[in-house]
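Novice: Sequence unavailable; structure follows:
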């Protein structure tokens, strides 16, 4: 698939369109419903997904799309093909409901199991991240639903004093603590949603272990941004996180294994740290 500035612009437009719907609901006294898996969903999820799907139909006609809310209703493409799109219209619904501003809109393109382009919007913070294979990663301010100038971003080299670790605001647990106890950790930064990947991509942190359940639409867009910024996302055994996982023997379609998002750090060191008891649940 050809990755160019026009494609990245189109992904940005789709994310911005979804973000406008999200903020319109955010400003109201919205209701919170529960899906079949007991996870929360709001009108913002549904409205954002609808406009994103409309934008993608114009940008990438005929390309299959796996979108979170459609998937929860059983609406999935019969065949993904080599190229497909993953959409999470509102990642961090818990953050949205608690109104802490750390929720995101996510659109990622997958080719042959690899995230090759993505857009991540942080609507309440007015910040957009985009990245594509061969083009690098960028961030831009957003005001009144319009993105400003793009600034290149890249992962940093971890400091000699240890890793700056992104910790999940809603999902950290004892397995994460066990892994971090084996590593030199200089600082910990809490954040919600896919924003953690983007903070690593822009050089504000080094490492984010996610030893818990996620789905491919949760990670695809920010994974693409991080990889384009020079980082990596690997499973606990060091393999790149793959996409398009269906007919999994021990999990549902599109469910991710545990993984680690990394800046410019020594991957064998974190893989070795993950080889202890924490690996049993991955």
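Specialist: Ah, there it is. Just so it is clear, the structure is predicted and the values come from calculations on it, not from any experiment.

Novice: C-alpha only now, for contacts and for neighbours.
Specialist: Will do.

Novice: how far away is residue 81 from residue 234?
Specialist: 23 Å (CA to CA, to the nearest Å).

Novice: The two: which has the busier surroundings?
Specialist: A side-by-side neighbour count of residue 81 and residue 234, using other CA atoms under 10 Å, places residue 234 first with 19 against 13.

Novice: Included below, for side-by-side comparison, is a second structure:
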């Protein structure tokens, strides 16, 4: 029997994400240094501090359930493919936002069950805001101590699209040109998912590269709020831990599943 994502577990994970955020903020307030991973992306001391907090906390909270983290993603697929449940975490999503000090970075924690996120927490430490969701519980936003349910909205007459602040490419520009007239907002990290989940935006298309830890928590929040996250170009649900690579295909986050976006995206190619 797997771990059931109930409200008690969700609150425990929210508390753990907040604790990791505190470690990040300690470094955010200092003259932090930046090193580089093998792929030359920036790695701060904050990534590692958050990783250690989350990994230790989840191991204590749910002994026996493995943890896959961006900062420890060396578990071979031969091992991972046997996991029915596991935690998938991005200790600091939006490293560029962290380095630029714009506050739009998050701590992401997701529980994956049978390739699907069933619990997700996205915490923005600078904004003191949590977005969280769990299967059968719905989605919430916690701003300070104020907690409220969130839902995606019926698509606006002139839809609002979320675009990445740091990762725009020619493929995305081509796709946007074929979709209806829209307003565009930019946001960093998994907060893009949260704008759709909270009814502040209608669509988030992503053609550039992402990894599974970048999307799982945000996807869970969106789906628990009534939206959907689909792969591009085939529009099948985005799923996890099905192959050796941890890179995602392109995808689209849809707030209103009844607004005809599937047809528009197929027509756009």
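Specialist: In hand now; what should we look at? This one's a predicted model, so the numbers in the text were calculated from it and none came from an experiment.

Novice: TM-score for this pair?
Specialist: Aligned and superposed, the two chains score 0.94 in TM-score terms (TM-score structural alignment, normalised by the length of the second structure); 262 aligned residues with a CA RMSD of 1.4 Å.

Novice: quick one: the helices in the second structure?
Specialist: 7-28, 45-61, 77-80, 95-100, 170-178, 191-197, 212-224, 261-268 (DSSP state H).

Novice: What helices and strands are in contact with the second one?
Specialist: Yep, that's helix 45-61 of the second structure we're talking about. With contacts defined as 3 or more CA pairs under 8 Å, 6 or more residues apart in numbering; DSSP states H and E, helix 45-61 of the second structure has these neighbours: helix 7-28, strand 67-69, strand 85-93.

Novice: Need the winner for burial among these.
Specialist: Of these, the one with the most neighbours on average (mean count of other CA atoms under 10 Å) is strand 85-93, at a mean of 26.

Novice: re the thing from before, turn the helices and strands packed on helix 45-61 of the second structure into TSV, including distance to residue 149 of the second structure.
Specialist: Converted to TSV, those look like this (distance: least, CA to CA, whole Å):
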stretch	distance to residue 149 of the second structure
helix 7-28	13
strand 67-69	28
strand 85-93	23
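
Novice: Can you tell me which of these is nearest to residue 75 of the second structure?
Specialist: Checking those against residue 75 of the second structure by CA to CA gives strand 67-69 as the closest, at 7.6 Å.

Novice: so the closest one matches what in the first structure?
Specialist: Aligned using TM-score structural alignment, strand 67-69 of the second structure spans residues 65-67 in the first structure.

Novice: Could you pull up the average distance between that stretch and the second structure after superposition?
Specialist: With mean CA distance after the TM-score superposition for the first structure, stretch 65-67 of the first structure departs from the second structure by a mean of 0.6 Å once superposed.

Novice: how far away is residue 207 of the second structure from residue 30 of the second structure?
Specialist: Taking CA to CA, one finds residue 207 of the second structure at 34 Å from residue 30 of the second structure.

Novice: Tell me which of the two has more neighbours.
Specialist: The residue with more neighbours, out of residue 207 of the second structure and residue 30, is residue 207; 21 against 8, by other CA under 10 Å.

Novice: quick one: the more buried one from residue 116 of the second structure, how far?
Specialist: Distance, residue 207 of the second structure to residue 116 of the second structure, by CA to CA: 21 Å.

Novice: Is it possible to get TSV of the helices of the second structure that adds distance to residue 249 of the second structure?
Specialist: Formatted as TSV, the helices of the second structure follow (distance: least, CA to CA, whole Å):
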stretch	distance to residue 249 of the second structure
helix 7-28	27
helix 45-61	24
helix 77-80	18
helix 95-100	21
helix 170-178	13
helix 191-197	16
helix 212-224	10
helix 261-268	15
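
Novice: right, and those helices - which one's nearest residue 108 of the second structure?
Specialist: helix 212-224 (5.7 Å).

Novice: equivalent range in the first structure for that closest one?
Specialist: Using TM-score structural alignment, helix 212-224 of the second structure pairs with 216-228 in the first structure.
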